[in-house]
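>>> Provided below for reference: sequence and predicted model.
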Amino acid sequence: MEPKDVLLSYLEGGREAVLWKLEGLSEYDLRRPMTATGTNLLGLVKHLASVELGYLGEVMGRPSGVPLPWYDEPGQPPNADMFATADESVEQIVELYRGAGRHSAATVAALDLDAPGRVPWWGERGDVTLHQVLVHLIAETHRHAGHADIVREAIDGAAGMRPGVDNLAELDAAGWAEQHRELQAIAERFREHAD
């Protein structure tokens, strides 16, 4: 496999893992904030689409032409790329991400791995290559895939990188509950040291 193909396959694998986390959930579950900072599944997809369009678009001199009003329009709320508004449908956000993937593939096909780019928000270290950008996007995508995995598990217990592959020991609900109790008991032994 060529180096560009390897990098793209890792990026695509992360994308697939993130999108799988949406499957079978209600609109409520896709949008509901599951952490104190508001992390939600649909917002993670919107964020990753935005990031990918930026890095493999403007940074590499290949703007996608896709409007990203949450970045471009004044008066947007903080972190507007991390949640879907009531007017943004699940289908729109998923297609935005799929479109970002198509744009990314076209950018990678058009450029050499040592093609230069510029990340203005990185300051002095903003001069990059396509190779650096791809590695950054792979890390970013897989980081957020992990977030999505935890959020999805909190919603309905589904875990893993793809359907049928959870990468976890085969325990039934009682087995997981027992393991949870055992881990909590271990943690309790250290509670007094935390104060």
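Cool, the structure landed. Residues are numbered from 1 along each chain as shown.
>>> drop to CA atoms for contacts and neighbour counts, all remaining ones
Will do.
>>> which residues in this protein form strands?
Along the chain, counting by DSSP state E, strands occupy 116-118, 127-129.
>>> would you mind finding the most buried of these?
Most buried of the strands of the chain by mean neighbour count (mean count of other CA atoms under 10 Å) is strand 116-118; its value is a mean of 19.
>>> for that strand, name the packing helices and strands.
The contact analysis (3 or more CA pairs under 8 Å, 6 or more residues apart in numbering; DSSP states H and E) places strand 116-118 against strand 127-129.
>>> put this next to the first one:
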Amino acid sequence: MAEPTLSAERADLLETLQLHRFFLRNTTRDLTDEQIALRSTVSELCLGGLIKHVAGIERSWVDFIQVGPTAFPGITDTAAMEQHAKRFQVSPGETLASVLATYDEAAKQTDDLIRTLPDLDLSQPLPEAPWFAPGARWSARRVLLHLIAETAQHAGHADIVREAIDGAKSMG
């Protein structure tokens, strides 16, 4: 059975998100498992951790579109913040292949939602947190735009981290 034709908006969302995912993934080309865990700048960022973070963010926001603020349980408590920080680290036993596979799974889930969600205007209330306006709601469209921005921002971070490892650039 042929895949249904996507609206121009959904096709644009998919294409843009996939492009920025490529830029992020491309920063790991030809690296070893050890290199993806290197902190090559003064920050805590490493390439594997950035990809893990973006995968986790995609999963959380896709869950938010589907179930609302319960997708972010205890978002401001200490344990949740510690768990969030661990997403930026490569844990023992994690490899480049495993990190990318996890990212691919999250990306597939997001892409499937973009293709099948009945209405991009579907909105949910944001969880209560100091970084969200009280009573704010985001539509699925707004969440997807946020994912594109987040992925692009972290692809830029990854490019800097990669360049500091071995001089390779993802773009330019």
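All right, it came through fine. Please read these numbers as outputs of a predicted model, since none were measured by experiment.
>>> got a TM-score for the pair?
TM-score of the superposed chains, computed with TM-score structural alignment, normalised by the length of structure 2, equals 0.79; 154 aligned residues with a CA RMSD of 2.5 Å.
>>> can I get the strands of structure 1 in JSON lines including distance to Val51 of structure 1?
Output for those, formatted as JSON lines (distance: least, CA to CA, whole Å):
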{"stretch": "strand 116-118", "distance to Val51 of structure 1": "14"}
{"stretch": "strand 127-129", "distance to Val51 of structure 1": "16"}
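>>> burial of Leu11 of structure 1, as a residue count?
Using other CA atoms under 10 Å, Leu11 of structure 1 has 22 neighbouring residues.
>>> so which of the strands of structure 1 is nearest Val90 of structure 1?
Checking the strands of structure 1 against Val90 of structure 1 by CA to CA gives strand 116-118 as the closest, at 31.6 Å.
>>> ok, average deviation of that closest one from structure 2?
Compared with structure 2 after the fit, strand 116-118 of structure 1 shows a mean deviation of 2.5 Å (mean CA distance after the TM-score superposition for structure 1).
>>> contacts for that strand?
59-61, 126-130 (CA atoms under 8 Å, 6 or more residues apart in numbering).
>>> one more: stretch 21-32 of structure 2?
36, 47, 51, 96, 100, 151-152, 154-156, 158-159, 162, 169-171.
>>> the same query, at a cut-off of 6 Å, please.
Residues outside stretch 21-32 of structure 2 that contact it (CA atoms under 6 Å, 6 or more residues apart in numbering) are 155, 159, 170.
>>> so how far is His193 of structure 1 from the residue nearest in space to the middle of structure 1?
In structure 1, the centroid-proximal residue (CA atoms, centre = their mean) is His144; its distance is 3.5 Å. Distance, His144 of structure 1 to His193 of structure 1, by CA to CA, to the nearest Å: 32 Å.
>>> what's the answer for His103 of structure 1, then?
For His103 of structure 1, the distance to His193 of structure 1 (CA to CA) stands at 52 Å.
>>> what about the two, which has more around it?
Neighbours per residue (other CA under 10 Å) separate His103 of structure 1 from His193, with His103 holding more: 19 against 7.
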